[in-house]
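Provided below are the primary sequence and the corresponding predicted coordinates.
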Amino acid sequence: MAPSTTHITVSGLRFAWPDGTSVFDGLDLAVGPGRTGLIGLNGTGKSTLLRLIAGELRPGAGAVRVAGELGYLPQNLTLDTTRRVDEVLGIARTRAALHAIEAGDVAEEHFAEVGDDWDIEERTRATLDQLGLTHVGLDRTVGQVSGGETVLLRLAALLLRRPEVLLLDEPTNNLDLDARRRLYAAVDAWSGVLVVVSHDRQLLERVDQVADLREGGVRWFGGPLSAYEEALAVEQEAAERVVRSAEADVRRQKRDLIEAHDKLATRARQGRKAFETKREPKIVMGNRKRAAQESAGKHRLMHEERLAEARQRLEKAEEAVRDDDEIRVDLPHTAVPPRRRVLSLREVRLRYGGTADLEVVGPERIALLGRNGAGKTTLLTTVAGRLAAEAGEVSAHVPMRYLPQRLDVLDPARSIADNVRALAPSANPQHVRAQLARFLFRKERPDQLVGTLSGGERFRASLAALMLAEPAPQLLMLDEPTNSLDLASVRQLTSALESYRGALLVASHDLPFLHGIGITRWLRLDGELTETEPPPA
């Protein structure tokens, strides 16, 4: 990429957390105009890299340079609920000065504050309209808007500043379907430098290039996510062919070495027999024995070297094949017969509004849709017994488990293994540790405190606790399960849920994920719970 067009330059970047854990050790990166999707496994440092570029973290060594004004939308956005919308948008002082001038106050400081922004309110309303926030008044407080609307408000504030460089970290995590479409449109219209960290396939189909952050370095792929996956599949197929060839060579060299040993053993037996029968003079036989031993040693050494070289080639070939750490889950056999009653909701009135009547029979796979604030999480927590309904009856007819969006099913002060044993008290401790290895908690990792885990690790630990619980769930309820997962883990979770034979009730805005797990029934909560047509993936 030519330096004249580079807007973000990272050179020799080193960064480690206070406990000494290294994240980057000499990272080089250059990003120019266009939309870049930054992807990678959980824990590779995607969010950390954005924070370093944004200046929220300081590198231990190296340099980060950004040409132009930068805007940054973090993954975990917390805003003071008492602040007014115009304050969040960064226009409160300009707006107050405009109103003062309109009221006849011609003080010089008002004109200085306004500058060239005489149309600030019109531009603001247009930006809010673009993001579907037409109904949000500038004098309202943050506490009066939903979590998804808060994310869009922060994005609106960035767009109003017109930065040349925009960093977005998992921007669709808390957005409903309509809000996601608004954000997609804003990304489509972006003409500057955009770097987005996301697992949202629909969002990543809108980027111009993909940067794959892996093992402390970045590989670039032209085109959107689908082009990246196609290129990677071709590359991995070729790498696997090389591995198979190298494995065959190792087997061949092992056979040759065994045959060489057999031949040498035969010669040694023949030599001993000749010596015992004394067919030739002793000195001649001694010389012949030494020559045979030297020849045998060279022969054996040659085959051993060939085997070592073959093993080295195999090791190098295996390094080119990706063995991404993904969630490997063999879900328990929790089959529900087709006509078995699973869940009944009769005239249920939810605590924060909304009504629901529902009968779940057999291993149905139900998607729960609805805008932010419609009550999807309230419905799931009510079914799970965490929240009482204001009226009506909730009856679960099978064992069930609920994985909430906030992943608060585990005690942060206890280890992963102890949390699992708390839900499966009769399980053998060694069996628990063996099962946790399927969730990538190997060796000493099950002894790690839950409070020290990353978002993706906490998800894996929570899912493990639910799946290994006694009794195993025949109804599994998930609230936005893909929010904390990388693309590889989303694929593995999708595959795992495909093999699950119980009933599923999933609240999610991730349409590709929902279609991938074979949803059989689509429900929408909007005042009341109703059946709806499946939206396009």
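Good, I have the coordinates.

only C-alpha atoms for contact and neighbour calcs from this point on.
Noted.

longest single helix anywhere in this protein?
With secondary structure taken from DSSP state H, the chain has its longest helix at helix 225-277.

show the subsequent helix or strand relative to that one.
Moving toward the C-terminus from helix 225-277, the next helix or strand (DSSP states H and E) is helix 282-319.

for that following helix, packing partners?
Using 3 or more Cα pairs under 8 Å, 6 or more residues apart in numbering; DSSP states H and E as the contact criterion, the neighbours of helix 282-319 among helices and strands are helix 225-277.

isn't residue 184 right up against residue 201?
No. Because the distance of 11.3 Å does not satisfy Cα atoms under 8 Å, residue 184 is recorded as not touching residue 201.

list the buried residues in the helix or strand where residue 524 lies.
Take DSSP H and E as the rule and residue 524 turns out to sit in strand 521-526. Buried positions in strand 521-526, judged by neighbour count with 16 or more other Cα atoms under 10 Å: 522-526.

again with stretch 99-116
Neighbour-count burial for stretch 99-116, counted by 16+ other Cα under 10 Å, picks out 101, 110-111, 114.

same thing with stretch 443-460?
Of all the residues in stretch 443-460, those buried under the rule 16+ other Cα under 10 Å are 446, 448-450, 455-460.

quick one: distance of that stretch to the chain centre.
Using Cα atoms, centre = their mean, to the nearest Å, we find the averaged C-alpha position of stretch 443-460 to lie 15 Å away from the chain's own average C-alpha position.

which residues outside that stretch are in contact with it?
Counting by Cα atoms under 8 Å, 6 or more residues apart in numbering, stretch 443-460 makes contact with 42-43, 327, 407, 410-418, 433, 436-437, 439, 461, 484-486, all of which sit outside it.

ok, stretch 139-159 next?
Counting by Cα under 8 Å, 6+ apart, the neighbours of stretch 139-159 from elsewhere in the structure are 71-73, 77, 79-86, 88-90, 124, 127-128, 131, 133, 136, 171, 174-176, 179, 183, 372-373.

ok, stretch 105-112 next?
Outside stretch 105-112, the residues within contact range by Cα under 8 Å, 6+ apart are 97-98, 100-101.

separation between the closest residue to residue 339 other than its chain neighbours and residue 465?
Of all residues not flanking residue 339 in the chain, residue 362 sits nearest, at 5.2 Å (Cα to Cα, 6 or more residues apart in numbering). Summarising the geometry, the distance separating residue 362 from residue 465, computed by Cα to Cα, to the nearest Å, is 24 Å.

give me the more crowded residue out of those two.
residue 465 (26 against 19; other Cα atoms under 10 Å).

skip the chain neighbours and tell me the closest residue to residue 423.
Beyond its immediate neighbours in the sequence, the residue positioned closest to residue 423 (Cα to Cα, 6+ apart) is residue 469, lying 4.9 Å away.

thinking again about what came up before, and the contacts of stretch 139-159, which of them are in helices?
Per DSSP H, the subset of the contacts of stretch 139-159 in helices is 85-86, 88, 124, 127-128, 179, 183.

let's bring in a second one:
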Amino acid sequence: MSFLSFSHLTFQWPDGAPVLAGASGSVSSGLTAIVGANGSGKSTLLRLLAGELSPGSGVVSISGTRAYVPQDVALEADARADAVMGLTSVRAALRSIEHGSTDPVHYDTVGDHWDVEESAAATLAVLGLPADTLDRTVGELSGGEVTLLALASAVHSRPDVLVLDEPTNNLDAEATERVIDALASRRGATLIVSHDRALLARVDAIGELRRGSLRWFGGNVDAYEAALEAERFGAEADLRSARAQMARQHRELRTQVEGAGRRQREGARKAKQAGLPAIVAGAQKRSSQESQARATKVHEERLGAARTRLDKAADAAAQDKEIRVELAETDVPARRDVARFDSCVLPTGTRVDASVQGPERIVLAGRNGSGKTTLLRTLLGEVAPSAGTASALVPVGYLPQRLDVLDPQASVVDNVRTRARGATPHEVREALARFLFRGAAGDAVADTLSGGERLRAVLACTLLARPAPQLLLLDEPTNNLDFASRRHLLEALGDFRGALIIVSHDAQFVQALDPTREWRLEDDFLDTPL
């Protein structure tokens, strides 16, 4: 049976920042997920399990082979897809044999893999990629297609253990469904990190990574959230009880101390009235003080125990920190032109004639590879149209799908300051605190950020820019966002008074934004009021 187990894993970065503090778990055949807040260490844990990092302590055990696909797939643009899947030499040998070669080297290269092209084509088809993908380069593929290619490469190798970090990022609904079906039907052990509820609905167990350790829950995301709600209800009840106990112990200690003072004064008065010798009165006083000290100590111990219980109850009831996104109130009049496409022909061949006016909310839809990201980059002027024009008429904020807009060697603070010209360092740090970059966290170099931290940094750069954007172009904005941060982003976008053009395969997120129009890129450009 395929399995992956790990016990008491610890890990910290070279600067001493702790990540894991004794994480343990075991994954056998089936689909298992790890969830947690952004920055909790999920991607780091997967890299440890994949062998890319070494733990400070603890053990990782694995049966058979393993394959790993990271969160941000980085493939060379000029690399061919067959090279990514490790098929270059076998395909070349097959071509040579087909042309009459009898060289033993070619036959040794092929080995038992005579059907490798048919097998690879079948794997690609399962994930929704055409067979001719093998002959294309990575640069010719969309972000979603690159993700699918990386997944196809991992699945095609038939590993005993498959480790995937956010495998449905950048995928359209159809591709997401295909990937989920493929992962759920795998025979081996599959461990994923994901915030995709459709994928989490199909898992057999969930591990929650929090404060460096893992807690495991049986069942899918609904069972997990039900368990959390029950825990939260119990923790809040314990917190109320602990607070009441703390207050009661405070009162009892105060009553004891005040009562002891009164009794001591009354004893001294009676001793004086009775004319007791000083040595006798002193002995009575010492005895009374010792008795009162013992009683006070008992109450202080009870107060200490109540304080400890209160601290534990408060810790159990505490919620993970959440980002607070506050967008500038950029009011765009309803009839003002914000952006225009005039007889614009995208490099993909699609002709676009459309305009954006006022605070419209437009969802940009289409299958992977249809040109959604290309349309956004054409509007930004990063890609030249084949014909016609595309122009943005107001300040634009852009959240790219691949999050490649940060200066990797600059700090988070410096990356934001280059976009928020005129803002003081204090203003920048105050704003970054709402994105959970507080204090020294704002000085972190961009190249060292986790996937979730990188997304928060790019969000901060986009939304804190000056002049404030009146048109937001958001390409898969919920990728890598935990559930709480996703909710806060929705709330912030709900208050935004400018225009939005959003690419998202998160159906619930799109529905919650209440879009006014849908632009669909298929063979033709379709503009549909909603």
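Yep, that arrived. Nothing here was measured: the structure is a model prediction, and the numbers come from that model.

on that earlier part again, among the contacts of stretch 443-460 of structure 1, name the buried ones.
42, 327, 407, 410, 412, 415-418, 433, 436-437, 439, 461, 484-486.

quick one on the thing from earlier: compared with structure 2, how much does the strand holding residue 524 of structure 1 deviate?
By mean Cα distance after the TM-score superposition for structure 1, the fitted strand 521-526 of structure 1 averages 2.7 Å away from its aligned residues in structure 2.

could you find the counterpart of residue 117 of structure 1 in structure 2?
For residue 117 of structure 1, the aligned position in structure 2 is residue 113, judged by TM-score structural alignment.

what's the closest non-adjacent residue to its match?
Once flanking residues are discounted, residue 113 of structure 2 sits nearest to residue 90: 7.8 Å by Cα to Cα, 6+ apart.

quick one, what contacts the one you found?
Contact partners of residue 90 of structure 2, counting by Cα under 8 Å, 6+ apart, are 109-110, 113, 116.

report the secondary structure state of it.
Judged by DSSP: H, G, I helix; E, B strand; the rest coil, the three-state class of residue 90 of structure 2 is helix.

out of the ones in helices among the contacts of stretch 139-159 of structure 1, which is most surrounded?
residue 85 (25 neighbours).

where exactly do the strands run in the stretch 1-150 of structure 2?
Along the stretch 1-150 of structure 2, the stretches classed as strands by DSSP state E, counting those that start in this stretch are 3-12, 18-28, 30-35, 57-62, 66-69.

and the second one against structure 1, how far off on average?
In the superposition against structure 1, strand 18-28 of structure 2 averages 3.0 Å from its aligned positions (mean Cα distance after the TM-score superposition for structure 1).

what do you get for the fourth one?
With both structures laid over each other, strand 57-62 of structure 2 and its partner residues in structure 1 are 3.0 Å apart on average (mean Cα distance after the TM-score superposition for structure 1).

in that strand, what counts as buried?
Within strand 57-62 of structure 2, the residues that count as buried by 16+ other Cα under 10 Å are 58, 60, 62.

do the same with stretch 48-57 of structure 2
Applying a neighbour-count criterion of 16+ other Cα under 10 Å, the buried positions in stretch 48-57 of structure 2 are 48-50, 54-55.

what do you get for stretch 209-223 of structure 2?
Of the residues in stretch 209-223 of structure 2, those buried by neighbour count under the rule 16+ other Cα under 10 Å are 209-214, 216-217, 219-221.

all strands of the stretch 301-450 of structure 2, in order?
For the stretch 301-450 of structure 2, strands defined by DSSP E, counting those that start in this stretch occupy the ranges 337-345, 351-357, 361-365, 387-392, 396-399.

go through the ones you listed and name the closest to residue 469 of structure 2.
Go through these one by one with Cα to Cα and the one that ends up closest to residue 469 of structure 2 is strand 396-399, at 4.8 Å.

average offset between that closest one and structure 1?
Relative to structure 1, and after both are superposed, strand 396-399 of structure 2 has an average distance of 3.0 Å to its aligned residues, where the measure is mean Cα distance after the TM-score superposition for structure 1.

what packs against that strand?
Taking 3+ Cα pairs under 8 Å, 6+ apart as contact, the helices and strands that strand 396-399 of structure 2 lies on are helix 451-463, strand 471-475.

kindly reformat the ones you listed as a markdown table containing distance to residue 15 of structure 2.
Listed next are these as a markdown table, based on distance: least, Cα to Cα, whole Å:
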| stretch | distance to residue 15 of structure 2 |
| --- | --- |
| helix 451-463 | 17 |
| strand 471-475 | 33 |
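
among those, which is nearest residue 275 of structure 2?
For these, the distance to residue 275 of structure 2 is smallest for helix 451-463, at 78.1 Å, taking Cα to Cα.

relative orientation of that closest one and strand 471-475 in degrees?
If you take axes from the mean of the first three to the mean of the last three Cα atoms, to 10 degrees, helix 451-463 of structure 2 sits at 160 degrees to strand 471-475.

helix 451-463 of structure 2 vs structure 1, mean deviation?
Aligned to structure 1 and superposed, helix 451-463 of structure 2 gives a mean residue distance of 2.9 Å (mean Cα distance after the TM-score superposition for structure 1).

tell me the contacts of residue 440 of structure 1?
Contacts here follow Cα under 8 Å, 6+ apart; on that basis residue 440 of structure 1 touches 325-328.

derive a ChimeraX selection command for the buried subset of those.
In ChimeraX, the members of the contacts of residue 440 of structure 1 classed as buried (16+ other Cα under 10 Å) are selected with the following command:
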select :326,327,328
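
mind putting the strands of the stretch 301-450 of structure 2 into CSV with mean neighbour count?
Shown next, in CSV, are the strands of the stretch 301-450 of structure 2 (neighbours: other Cα atoms under 10 Å):
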stretch, mean neighbour count
strand 337-345, 19
strand 351-357, 19
strand 361-365, 23
strand 387-392, 18
strand 396-399, 22
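
closest one to residue 186 of structure 2 among those strands?
Shortest separation from residue 186 of structure 2 across the strands of the stretch 301-450 of structure 2 is recorded for strand 361-365, at 29.7 Å, computed as Cα to Cα.

so that closest one corresponds to what in structure 1?
When strand 361-365 of structure 2 is compared against structure 1 (TM-score structural alignment), it corresponds to residues 365-369.
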